[in-house]
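*Asks:* Sequence and predicted structure are below.
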Amino acid sequence: MEVTIKPVRTLRGEVQVPGDKSISHRAVMLGALADGETKIENFLFGADCLSTIRVMRGLGVRITTVGKRVVVQGRGLEGLQEPDNVLDAGNSGTTMRLVAGILAGNPFFSVLTGDGSLRRRPMKRVIRPLTDMGAQIAARAGGAYAPLAIKGGGLRAVEYTSPVGSAQVKSAILLAGLFADGPTTVIEPAQSRDHTERMLRYFGARVEAAGTRVTVWGKPDLRGQKITVPGDISSAMFFLVAGATVPGADLVVHNVGVNPTRTGALDVLTQMGAEIELLNPKEINGEPVADIRVRGSRLTGTEIGGSIIPYLIDELPVLAVAAAVAEGETVVQDAAELRHKETDRIAAVVQVLRSMNADIEERPDGFIIRGGRRLRGAVCDSFGDHRMAMSAAVAGLTAYGETTVKGAECVKISYPNFFDTLNSISVS
């Protein structure tokens, strides 16, 4: 599918973005491991989260959907069933890596695979700690890539120092730790998003966290809960960058999750000069939530690197759009993890923005953008990556001439109605 984006005069209105993808995944998984019923409101019915539902159903979990609600009939920590077929995680790295942690704790055999893109994403980072805990895992290419064949059960608690700051790696180990006796600890080089820890506590697990160190105690009594999923800040960032870069824009994005381990992009955009306000702050099922107002602003370049990278890794493509529009130089470094996403996002960002007349230089772990040039419309490939498709669309709002996004159907992974929402706030 191709979508054409025309430059807009300004942006006006109110937006409600879909439910948070990370929280939607975790609510289904923990609901499945809990005793009793878990009701999830504002669930994200994107392709990735539907992959999690499909996989958990394959493990014998009864899951029903009505409107934006998902109801999970929990089977308890020891209640999952050996699947009678291969489990397909689709394009979802979160599904594959977190479910691998759950399967590692269960005393049966399973095979976990995904689409062509997911089968090229690195899996040693979760296989290594899970085998250290006692799971038997075989994988393609010498244990590097899916499919994963897992024989779980009999896990032992460990203290694992992760070489990467990754919420998926940390979460896989913590979920496996639920099945071990005693405390399982993960130590990261930089703290990653903490949705798993928060939700584990909400379901009744004992979790302690201090800085980059997180510990979960095994064999908890998990109980089904009512979950309201806040709006996904990663989805909100496309509108926040759009609002900051389009002259005269005034947007409010409602009920956005503002977990401090996810707001790095918001901090950077503010640092660049964006006029942003957080309104009506509150807490919902252990997660901070607020409305966010953004207005058109004059942006300046900045440096992005170091410990903030895990807090904004998914938002770097759209922040690159802000940097291209801003005055001055923006340097992104320490972000080599971008090369291991749905596509090589460093190479993809460089190709898309360069085609639109941006001055951008590729680096092994990021890029340098010398902003201030007027972007021009171009034909942009999405690379099958939802975040690249939406970033290209945001860039097209301020470009001279039309921008065409090829392969735009990939937005269904996280934001099926993205283009409709964008049209609804555009003022020609």
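*Replies:* That came through, no problem.
*Asks:* Please count neighbours and contacts with C-alpha atoms only from this point.
*Replies:* Fine.
*Asks:* need the contact list for residue 318.
*Replies:* 237, 238, 241, 387, 388, 390, 391, 394 (C-alpha atoms under 8 Å, 6 or more residues apart in numbering).
*Asks:* So which of the residues you listed sit within helices?
*Replies:* Mapping the contacts of residue 318 onto helices (DSSP state H) picks out 237, 238, 241, 387, 388, 390, 391, 394.
*Asks:* picking that back up, between the contacts of residue 318, which is closest to residue 364?
*Replies:* Nearest to residue 364 among these: residue 388, at 18.7 Å, using C-alpha to C-alpha.
*Asks:* Does the closest one touch residue 346 like I think?
*Replies:* No: here residue 388 does not reach residue 346: they are 10.4 Å apart, not a contact under C-alpha atoms under 8 Å.
*Asks:* Residues that sit against both of these two, list them.
*Replies:* When contacts are counted by C-alpha under 8 Å, 6+ apart, residue 388 and residue 346 are jointly contacted by no residue.
*Asks:* All the helices of this structure, residue numbers only.
*Replies:* 21-33, 47-58, 93-104, 124-132, 140-143, 167-177, 195-203, 233-245, 264-271, 316-325, 345-355, 386-397, 418-425.
*Asks:* Show me the one of the ones you listed that comes nearest residue 277.
*Replies:* Here helix 264-271 is closest among the helices of the chain (C-alpha to C-alpha), at 9.6 Å.
*Asks:* Could you list the buried residues of stretch 300-309?
*Replies:* Residues of stretch 300-309 classed as buried: 300, 301, 302, 304, 308, 309 (neighbour count, 16 or more other C-alpha atoms under 10 Å).
*Asks:* Excluding chain neighbours, what is closest to residue 386?
*Replies:* Leaving aside its chain neighbours, residue 386 sits nearest to residue 411 (4.4 Å; criterion: C-alpha to C-alpha, 6 or more residues apart in numbering).
*Asks:* adding another structure so you can compare the two:
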Amino acid sequence: MNITVFPKKLSGQVTVPPSKSVAHRMVIAAALSNGVSEITNLYPSVDILATMDCMRALGAKIDFDGDKAVIEGIKDIPESAVLDCCESGSTLRFLIPVACALGVDTQFIGRGRLPQRPITPYLDEFPKHGVSFEYNNTMPFYTNGKLTGGKFYVDGGISSQFITGLLFALPLLEEDSEIILTSHLESKPYVDITLGTLREHGCQVEETENGYFVKGGQRYMPFSGRVEGDYSQAAFFKVANSLGSDIDIAGLSEKSFQGDKKIVEICEKIVYNKNGGLRPFDLDCSDIPDLVPVLTVLGSFCEGKSYIRNAARLRIKECDRLSAISRCLNAIGGKVTELEDGLEIEGVGSLNGGEVDSFNDHRIAMSMAVAATRCTSPLKINGAECVSKSYPDFFEVYESIGGEISREP
């Protein structure tokens, strides 16, 4: 689907969708629990549906209706399974250790950029712990064997998703285990969300000087709860407000562990007068990588040069997000320069309309819709259907607060 977004400021109230990061974790923990859990305020994004389908394939019973899932934990573990992770890196990286801990011989399949996203920490460590891979740098690939405990040495700089995957799996093992980080852990707030979910389900993890200690033989207990609102999705509306819109954003928890909550502080700090003047920024984005595309849009309207740093991991997301957002903004009058691990953004005050591609990346498409509020002419976004990955009705919500959109099949 291609859409054309017309330049208009937005006004009204939105309730942000549930956090995808939190929902993944709640679904997995519930499926591993000894009993029935109920999760409310679930949103049927493609990624969350993929995680549900994978947990069903591993033996969980999941009844999903409306925004509520009733999940009966795994009782009968299959000997083998096929896990279709679609394009979800979280689903893939969280469930490789889980499937191996359960002793399920598994075929992992996926599409889009997922086959190119690295799983190196598992390839390096799991053969030392009873698991073999049939892997040729693409998908499908296969795991065989049952994971055993012990020490797992993991590079913390590739993705926190590997730490989360291990944290879900290690309580299921007979042996005690230790995750030893060989480098600084980036995106630690995501691991904090995982630790909170584990505590809710009765699993204990001890943080050590250089990683985590997990006692074996633990049992997940059922837990019922509500998925909190997603700060990474709220960021699009927060930035739109900084650019002159007037949106009341509901559904967020001030007590959230989400690292993307930092968007509130960022937007408050850069607006420096009542007329909407915006200070430039220089941000270490190692803990907030999902905010980078929309922050790049924001930087295009700041007075001076802004910098995104420590964001090299964005080159292996749904697309190379540093390249994609640079190309999109430069195509409509922006001045964005790619750095080795980030971006230099020169404020230009306004952007032209024109035509850009989403690069099949939901965050690029939504960021460009925010940019369109300050374009001087309409902006066409090709491949806009990619928002279904995380926020399927984003454009309907956008229209409900005054946005004007025309659609092509």
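*Replies:* Perfect, thanks for sending it. Note that the coordinates shown come from a computational prediction; the quantities given were computed from them, not determined experimentally.
*Asks:* Drop the TM-score for these two in here.
*Replies:* After superposition, the two chains reach a TM-score (TM-score structural alignment, normalised by the length of the second structure) of 0.91; 398 aligned residues with a C-alpha RMSD of 2.2 Å.
*Asks:* returning to what we had before: now check the residue nearest to residue 386 of the first structure against the second structure: what is it aligned to?
*Replies:* Here residue 411 of the first structure is matched to residue 387 in the second structure, going by TM-score structural alignment.
*Asks:* Tell me who's in contact with that match.
*Replies:* Residue 387 of the second structure sits next to 361, 362, 363, 365, 366, 393, 394 when contact means C-alpha under 8 Å, 6+ apart.
*Asks:* Narrow those to those that are buried.
*Replies:* The neighbour count (16+ other C-alpha under 10 Å) marks 361, 362, 363, 365, 366, 394 as buried among the contacts of residue 387 of the second structure.
*Asks:* which two in those are spaced the farthest apart?
*Replies:* The largest distance within these, taken as C-alpha to C-alpha, falls between 361 and 394 and amounts to 13.5 Å.
*Asks:* quick one: residue 379 of the first structure and residue 401 touch, right?
*Replies:* No: at 10.9 Å, residue 379 of the first structure does not count as touching residue 401 under the criterion of C-alpha under 8 Å.
*Asks:* With neighbour numbers in mind, choose between these two.
*Replies:* residue 379 (17 against 14; other C-alpha atoms under 10 Å).
*Asks:* In contact with residue 120 of the first structure, which residues?
*Replies:* When the contact criterion is C-alpha under 8 Å, 6+ apart, the partners of residue 120 of the first structure are 145, 146.
*Asks:* Looking at the ones in helices among the contacts of residue 318 of the first structure, spot the one nearest residue 102 of the first structure.
*Replies:* Residue 102 of the first structure has its nearest neighbour among those in residue 387, at 27.6 Å by C-alpha to C-alpha.
*Asks:* Just tell me what the closest one corresponds to in the second structure.
*Replies:* Counting by TM-score structural alignment, residue 387 of the first structure corresponds to residue 363 in the second structure.
*Asks:* Now do the same for residue 377 of the second structure: its match in the first structure.
*Replies:* In the first structure, residue 377 of the second structure lines up with residue 401, judged by TM-score structural alignment.
*Asks:* just residue 243 of the second structure next, same as before
*Replies:* In the first structure, the residue matched to residue 243 of the second structure (TM-score structural alignment) is residue 245.
*Asks:* my read: that match touches residue 275, true?
*Replies:* No: using C-alpha under 8 Å, residue 245 of the first structure is not in contact with residue 275; the gap is 10.5 Å.
*Asks:* how near is the closest residue to residue 247 of the first structure other than its chain neighbours to residue 318 of the first structure?
*Replies:* Leaving aside its sequence neighbours, residue 247 of the first structure sits nearest to residue 296 (C-alpha to C-alpha, 6+ apart; 4.8 Å). With distances taken as C-alpha to C-alpha, to the nearest Å, residue 296 of the first structure is found 16 Å from residue 318 of the first structure.
*Asks:* before we move on, what about residue 424 of the first structure?
*Replies:* 20 Å.
*Asks:* Check residue 105 of the first structure too.
*Replies:* Distance of residue 105 of the first structure to residue 318 of the first structure, given as C-alpha to C-alpha: 38 Å.
*Asks:* one step back: look at the match of residue 243 of the second structure and say how many residues are nearby.
*Replies:* Residue neighbour count, defined by other C-alpha under 10 Å, stands at 29 for residue 245 of the first structure.
*Asks:* now do residue 213 of the first structure
*Replies:* Neighbour count for residue 213 of the first structure, taken as other C-alpha under 10 Å: 17.
*Asks:* Surely it touches residue 185?
*Replies:* Yes: the criterion here is C-alpha under 8 Å, and residue 213 of the first structure meets it with residue 185 at 7.0 Å.
*Asks:* Could you check how many residues crowd around residue 211 of the first structure?
*Replies:* When counting by other C-alpha under 10 Å, one arrives at 10 neighbours for residue 211 of the first structure.
*Asks:* check contacts around the nearest residue to it once chain neighbours are set aside.
*Replies:* Spatial nearest neighbour of residue 211 of the first structure, chain neighbours left out: residue 191 (6.7 Å); criterion: C-alpha to C-alpha, 6+ apart. Neighbouring residues of residue 191 of the first structure by C-alpha under 8 Å, 6+ apart: 165, 211, 212, 261, 307, 310.
*Asks:* go again using 7 Å as the cut-off
*Replies:* Applying C-alpha atoms under 7 Å, 6 or more residues apart in numbering, we find residue 191 of the first structure in contact with 165, 211, 212.
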